[in-house]
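Student: Model the structure of this input:
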Amino acid sequence: MEVINTIAALKSLLGPIKLAGQKIALVPTMGALHKGHVSLIEAARSEADIVVCSIFVNPTQFTDPKDLERYPRPLEHDMAMLSASGCNVVFMPSVKEMYPVPEHWHIDLGPAEFLLEGEFRKGHYQGVTQIVKKLFDAVGPDLAFFGQKDYQQVLMIENMVAYFDLPVKIVTCPIIREEDGLAMSSRNIHLNPEDRKHAVVLCQSLEYIKGYFEKAENQYSKDKLHLLEEAAKRMIQQTPGVALDYFVIADGKTLMPPTADHGSGLVVLVAAKVGETRLIDNMILS
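Tutor: Got it, this is the predicted structure:
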């Protein structure tokens, strides 16, 4: 496993691999790795010859400076996980390397940018797509792997790829969960034992909705969806130490309320603050 810190060195390493016609996969991360990240690397290994994993805590996507400061950076642990997972190249640039000069970035990501996470973290997805575009330019991957847990983020990255007409295939991998159902997240490290116990209600609320859809064979009405959403919200709001930001059943492509034509499928998404830690989760319904 090679560790690279500059774009020039990365291009020098990957150039001959591209010329040889080998497939390159990128797994972008901000470090603080867990089994969810490992699952992305394993999926990438199954579809590509070379797997590049980036570790970069991107400052432009943090809307709260304190959140950036608190973000965990267990580098020794991350390197051990990457080595064990079969990653070939780790790209670990400095902020100066990725942002050598001040720059303005704003692209049209579509109406979904301003919904859900976009409403609570204004500008977040501009920062996300800014750094992902930089990583794509540096690596030139054939495929890029992302986790379903950041469902809205994947949609925004797909929109960015379409905006620039980039030759990279976006692959979304399933959420990896703890035994009790909690979605694995780098932020879970901040949960104290009491918060950790309460956080499971997010997954339970999603399972409640999914259970209804399975029994009803994906048949629904707007009124029924509203009642289901309200019942799930009550589950969360009645849990101590959990402050709900949103809980919605939405169209899988637009994140807008479902219509009679839901060919793109439905997804249920939730965000809440558990103690001092903000968590997100989702489940695909159909």
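Student: going forward, measure contacts and count neighbours with C-alpha atoms only.
Tutor: OK.
Student: In contact with the residue lying closest to residue 31 once chain neighbours are set aside, which residues?
Tutor: Among residues not flanking residue 31 along the chain, residue 55 sits closest, at 5.2 Å (C-alpha to C-alpha, 6 or more residues apart in numbering). Contact analysis of residue 55 by C-alpha atoms under 8 Å, 6 or more residues apart in numbering lists 28, 29, 30, 31, 90, 91, 92, 93.
Student: want to put them side by side, so please do this one too:
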Amino acid sequence: MQTATTLEVLRSALAQLRAEGKRVALVATMGALHEGHLTLVREARRRADAVVTSIFVNPKQFGQNEDLDAYPRQLAQDSALLEAEGVDLLWAPTVTAMYPHGFTSNVSVSGVSEGLCGAQRPGHFDGVATVVLKLFNQVQPDVALFGEKDWQQLSVIRRMARDLDLTQPHVDAIIGAPTVREADGLALSSRNRYLSPEQRAQAAALPQAMRETIAALAAGSAVAPTLAALEAHLLQAGFDSVDYAQLVDAESLTPLEMHGERRARLLVAARIGGTRLIDNMAV
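Tutor: Below you'll find the predicted structure:
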């Protein structure tokens, strides 16, 4: 596996892959890799001839009082994991390489970026869209893979790709891979390592409550009281607060007042200790 930390090295390595006629897949990450990331890498390998994985802790998607400084960074360990998975090229730029002195551009995607995490974390999805557009321009992948665990992020990226005509000639497919979960149902996340053993046990209430909510909605329960019961369940289980629990249209992310009208998704964000957990499930 080759590692690039500058655009010059990245472009040279990509030119070689293209000269060999290889179809290139991109898996964009912030490092602190876990099985969820590696599942994306394996799916990328299935869909392309060469896999490029980026590791970049993007400061533009962290707000004030968020965990940018504390976010785990373990490049050597992550690199070894990627090499073992057969990744062809690791793109690990510095902040200066990604955002050179004087950088002032910003990408904003309206609609799907508003509400939910967008309301809780102002500017977050501008940071996501900006860095992902840069990654698409830098790597020019044929296919890009993202996890469904952050459904709103996936929706923002897909909307940006459609709006800015990124589907041709470079990114012709943005694939959402199903969420990878622990045995008790908790979605894998780099932030799970922040949980104490007691908090980790309590966190299992999140997917459990979501499954119960989906079953209640399928049985005909009204949306508003069912979501209120979900929030109460989480608070009783040990969560400190619930940022949101919403039933939304799976594509536009607009809130739904009734179940069964359109393809729906249940999205939840809740805090336990200093850790914010997000999850979503199809309804």
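Student: Would you pull the TM-score for this pair?
Tutor: Once superposed, the chains reach a TM-score of 0.93 (TM-score structural alignment, normalised by the length of structure 2), with 279 aligned residues with a C-alpha RMSD of 1.8 Å.
Student: if we can go back for a sec, could you dump the contacts of residue 55 of structure 1 to JSON lines with neighbour count?
Tutor: Formatted as JSON lines, the contacts of residue 55 of structure 1 follow (neighbours: other C-alpha atoms under 10 Å):
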{"residue": "28", "neighbour count": "23"}
{"residue": "29", "neighbour count": "17"}
{"residue": "30", "neighbour count": "16"}
{"residue": "31", "neighbour count": "22"}
{"residue": "90", "neighbour count": "23"}
{"residue": "91", "neighbour count": "23"}
{"residue": "92", "neighbour count": "20"}
{"residue": "93", "neighbour count": "17"}
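Student: taking those one by one, which sit in strands?
Tutor: Within the contacts of residue 55 of structure 1, membership in strands is found for 28, 29, 90, 91, as judged by DSSP state E.
Student: Could you double-check that the second one lies in contact with residue 52?
Tutor: Read that as residue 29 of structure 1. No. At 10.5 Å, residue 29 of structure 1 does not count as touching residue 52 under the criterion of C-alpha atoms under 8 Å.
Student: Tell me how many other residues crowd the equivalent of residue 280 of structure 1 over in structure 2.
Tutor: Using TM-score structural alignment, the equivalent of residue 280 of structure 1 in structure 2 is residue 278. Neighbourhood size, residue 278 of structure 2 [other C-alpha atoms under 10 Å]: 22.
Student: I'd guess residue 278 of structure 2 is in a strand, am I close?
Tutor: Yes. Residue state for residue 278 of structure 2 (DSSP: H, G, I helix; E, B strand; the rest coil) corresponds to a strand.
Student: In structure 1, what sits opposite residue 246 of structure 2 in the alignment?
Tutor: In structure 1, residue 246 of structure 2 lines up with residue 248, judged by TM-score structural alignment.
Student: one step back: which residue packs closest to the match of residue 280 of structure 1, ignoring adjacent ones?
Tutor: Of all residues not flanking residue 278 of structure 2 in the chain, residue 269 sits nearest, at 4.3 Å (C-alpha to C-alpha, 6+ apart).
Student: now residue 120 of structure 2
Tutor: Nearest residue to residue 120 of structure 2, sequence neighbours excluded (C-alpha to C-alpha, 6+ apart): residue 243, at 7.3 Å.
Student: Quick check: the gap between the residue nearest to residue 31 of structure 1 and residue 152 of structure 1.
Tutor: Going from residue 55 of structure 1 to residue 152 of structure 1 by C-alpha to C-alpha, to the nearest Å gives 21 Å.
Student: what do you get for residue 222 of structure 1?
Tutor: Noted for residue 222 of structure 1: a distance of 22 Å to residue 152 of structure 1, by C-alpha to C-alpha.
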